[in-house]
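**Q** Next come a sequence and a model predicted from it.
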Amino acid sequence: MIQVLLADDEAMIRAGVRAILAADPDIEVVAEAGDGREAVELAMAHRPDVALLDIRMPRLDGLAAGAEITRAVPEIAVAILTTFGDDDYIAQALDGGARGFLLKSGDPRELISGVHALAHGGAYLAPKVAARVIAKLRSTGLSRATTARAKTDSLSQRERDVLALLGAGLSNAQIAHRLNLVEGTVKGHVSAILTRLDLANRVQAAIVAHEAGLIPG
């Protein structure tokens, strides 16, 4: 059972999201918060698999709350759930360690898919958000691509294979299956990749994979 913490200062929004998640028998909302500070406290108390946080909340906004949760309990997959698709919010969320960015206005199936991906060690950007991120990466020109390729050239071929699949959004279990490895070996490769490339989380690694051209299309 995937345990989820839901934080939003609007009770009706929480009710709607909770109803969507309740449609999946493998997901359970174990705690709800009406502000960011309460979200942090409940995350520490319940240790859910996934924390879905709105951006604009009283006492502590979702970006700050997510960063605090990630620092304290990195095993909790933090995802920002918002109506705002501004690039600055996306960048701040990812820099704070968030592994997902979901839009309230998106397809309910995206929410359920995102929760599953996050709970199983993957990262998840709503398709509209992913399109914005990739478009922004492409618009930065040759310099970022050159830097990313230089970084990834230091990796072994196996690490590059793992990074490419990580960038495609696969979980550790899915990568293990694809490469005929045990999941523990994949976890070791992911840890090594993050350390060697000086990256904070899987989302940052996925961005580097895109910049370096490791992901087809």
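**A** Cool, got the structure.

**Q** contacts, neighbours, all on C-alpha from now
**A** Will do.

**Q** those helices in the chain, which residues are they?
**A** Under the criterion DSSP state H, the chain contains helices at 11-22, 36-46, 62-72, 87-95, 108-119, 127-139, 142-152, 157-167, 172-179, 183-196, 202-211.

**Q** Quick check: buried residues in the shortest one?
**A** What it means is helix 172-179. N172, A173, Q174, I175, A176 (16 or more other C-alpha atoms under 10 Å).

**Q** from those, which is closest to N201?
**A** Using C-alpha to C-alpha, N172 comes nearest to N201 of those, at 13.5 Å.

**Q** wouldn't that closest one be in contact with G188 here?
**A** No. Taking contacts as C-alpha atoms under 8 Å, N172 lies outside contact range of G188: 10.1 Å.

**Q** A23 and I80, how far apart?
**A** 20 Å (C-alpha to C-alpha, to the nearest Å).

**Q** need the helices of the chain in CSV with distance to Q3, can you?
**A** Output for the helices of the chain, formatted as CSV (distance: least, C-alpha to C-alpha, whole Å):
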stretch, distance to Q3
helix 11-22, 11
helix 36-46, 9
helix 62-72, 15
helix 87-95, 21
helix 108-119, 9
helix 127-139, 24
helix 142-152, 35
helix 157-167, 23
helix 172-179, 19
helix 183-196, 22
helix 202-211, 21
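
**Q** what's the closest of those helices to I2?
**A** helix 108-119 (6.7 Å).

**Q** What helices and strands are in contact with the closest one?
**A** helix 11-22, strand 50-53, strand 100-103, strand 124-125 (3 or more C-alpha pairs under 8 Å, 6 or more residues apart in numbering; DSSP states H and E).

**Q** who touches D8 in this structure?
**A** R14, E32, A33, G34, D35, L53, D54, M57 (C-alpha atoms under 8 Å, 6 or more residues apart in numbering).

**Q** need these in a markdown table with neighbour count and distance to P127, can you?
**A** A markdown table is the format used below for the contacts of D8 (neighbours: other C-alpha atoms under 10 Å; distance: C-alpha to C-alpha, whole Å):
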| residue | neighbour count | distance to P127 |
| --- | --- | --- |
| R14 | 18 | 22 |
| E32 | 23 | 26 |
| A33 | 22 | 27 |
| G34 | 19 | 27 |
| D35 | 23 | 27 |
| L53 | 31 | 18 |
| D54 | 30 | 18 |
| M57 | 20 | 24 |
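
**Q** what about versus this one:
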Amino acid sequence: MNINVLLVDDQTLVREGLSSLLSLSDNVTVVAQASSGREAVRLTTESEPDVILMDIRMPDLSGIEAVELLRTKGFQTPVLMLTTFDDHESIMKAIQAGAEGYLLKDVSLEVLVGAIEALADGKTWLQPAITERIVQGLKESKAPENDNKQTLVEPLTDKEIAVLRLIAAGLSNNEIAESLFKSTGTVKNQVSSLMAKLGVRDRTRAVLKAIDLGLL
């Protein structure tokens, strides 16, 4: 499987460095490069990438604004945000804008390619440490009077909430299974069940919804 990637960063050296790094992978091809959010929107139409690697902070049009514009225009190309910053507010805005993944630029080639492959496969990707920052940041920013109670039509079970907490910590299904001494199949079913109850389509949004409901 070859994955075509659009690389977006306003810094030439960063773009060239990432492009050279990704050229070492047999599964990824950089088909176009953009130096701004506006150029990224134009090149998405021209190059039809499978995944977009987008810097979050750029002049003229930020990565977050570019994602919003892409979604407004009807493009559903998965976007992996890349940045040197890890503040939860930027992460939240990127996710709310429609980004499917978020990585710091200091990750290894293996992790970067893994994230690209995950997005190309319809999944989401957040570094565990970043997921923890999102959860902690949102908890700290929620006012006491907005401390919501669980209001789901079908409440989560204690076991599902336990799995949800481990998802929030960035653990994979296999790691959750090991932690809870369960089979991976059982955990997979519980993850599917809790996402259905929360009315979300991926693990990241499950965590965000659970925080809003006061479950985490």
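**A** Perfect, I can see it now. The structure presented is a predicted model; accordingly, all values stated were derived computationally and were not measured.

**Q** And the TM-score between them?
**A** Once superposed, the chains reach a TM-score of 0.70 (TM-score structural alignment, normalised by the length of the second structure), with 192 aligned residues with a C-alpha RMSD of 3.5 Å.

**Q** re the thing from before, and which of the contacts of D8 of the first structure is nearest to A192 of the first structure?
**A** Checking the contacts of D8 of the first structure one by one against A192 of the first structure (C-alpha to C-alpha), the nearest turns out to be L53, at 28.9 Å.

**Q** State the distance from the residue of the first structure positioned farthest from its centre to T152 of the first structure.
**A** The C-alpha centroid of the first structure is most remote from L142, which lies 26.1 Å away (C-alpha atoms, centre = their mean). Using C-alpha to C-alpha, L142 of the first structure is found at 15 Å from T152 of the first structure.

**Q** you'd agree A33 of the first structure is up against D9?
**A** Yes. Under the criterion of C-alpha under 8 Å, A33 of the first structure makes contact with D9 at 7.4 Å.

**Q** still on that earlier bit, can you give me the distance of the residue farthest from the centre of the first structure to T83 of the first structure?
**A** 32 Å.

**Q** do the same with T152 of the first structure
**A** In terms of C-alpha to C-alpha, T152 of the first structure sits 34 Å off from T83 of the first structure.

**Q** So for these two, which residue has more residues nearby?
**A** T152 (20 against 14; other C-alpha atoms under 10 Å).

**Q** Quick one: residues contacting that one.
**A** So T152 of the first structure contacts R160, L197, A212 (C-alpha under 8 Å, 6+ apart).

**Q** now do A206 of the second structure
**A** Taking C-alpha under 8 Å, 6+ apart as the test, what A206 of the second structure contacts is L164, L194, M195, L198, V200.

**Q** so what's the spatially most central residue of the second structure up against?
**A** Taking C-alpha atoms, centre = their mean, the centroid of the second structure lies closest to G101, which sits 2.3 Å from it. Residues counted as contacts of G101 of the second structure (C-alpha under 8 Å, 6+ apart) are V79, L80, M81, I95, A115, L119, T124, W125, L126.

**Q** Please pull up the equivalent of it in the first structure.
**A** If you follow G101 of the second structure across to the first structure using TM-score structural alignment, you land on G100.

**Q** And V162 of the first structure, how far from A131 of the first structure?
**A** For V162 of the first structure, the distance to A131 of the first structure - C-alpha to C-alpha - is 22 Å.

**Q** quick one: which of the two has more around it?
**A** V162 (24 against 12).

**Q** so which of the contacts of A206 of the second structure persist in the first structure?
**A** When you map these onto the first structure and apply both residues aligned by TM-score structural alignment, their matches' C-alpha atoms under 8 Å, the shared contacts are V200.

**Q** The residue lying closest to K93 of the second structure once chain neighbours are set aside: neighbouring residues, count only.
**A** Sequence neighbours aside, I64 is the residue nearest to K93 of the second structure in space, at 6.9 Å (criterion: C-alpha to C-alpha, 6 or more residues apart in numbering). With neighbours defined by other C-alpha under 10 Å, the count for I64 of the second structure comes to 26.

**Q** ok, I64 of the second structure to E16 of the second structure distance?
**A** From I64 of the second structure to E16 of the second structure the distance is 22 Å (C-alpha to C-alpha).

**Q** swap in N189 of the second structure?
**A** For N189 of the second structure, the distance to E16 of the second structure equals 42 Å [C-alpha to C-alpha].

**Q** Equivalent analysis for R71 of the second structure, please.
**A** 27 Å.

**Q** for S25 of the second structure, same thing?
**A** Taking C-alpha to C-alpha, one finds S25 of the second structure at 15 Å from E16 of the second structure.

**Q** repeat for T83 of the second structure
**A** 15 Å.

**Q** Those two - which one has more neighbours?
**A** Higher neighbour count among T83 of the second structure and E16: T83, with 19 against 14, using other C-alpha under 10 Å.

**Q** Just give the nearest non-adjacent residue to that one, would you?
**A** L104 (5.0 Å).
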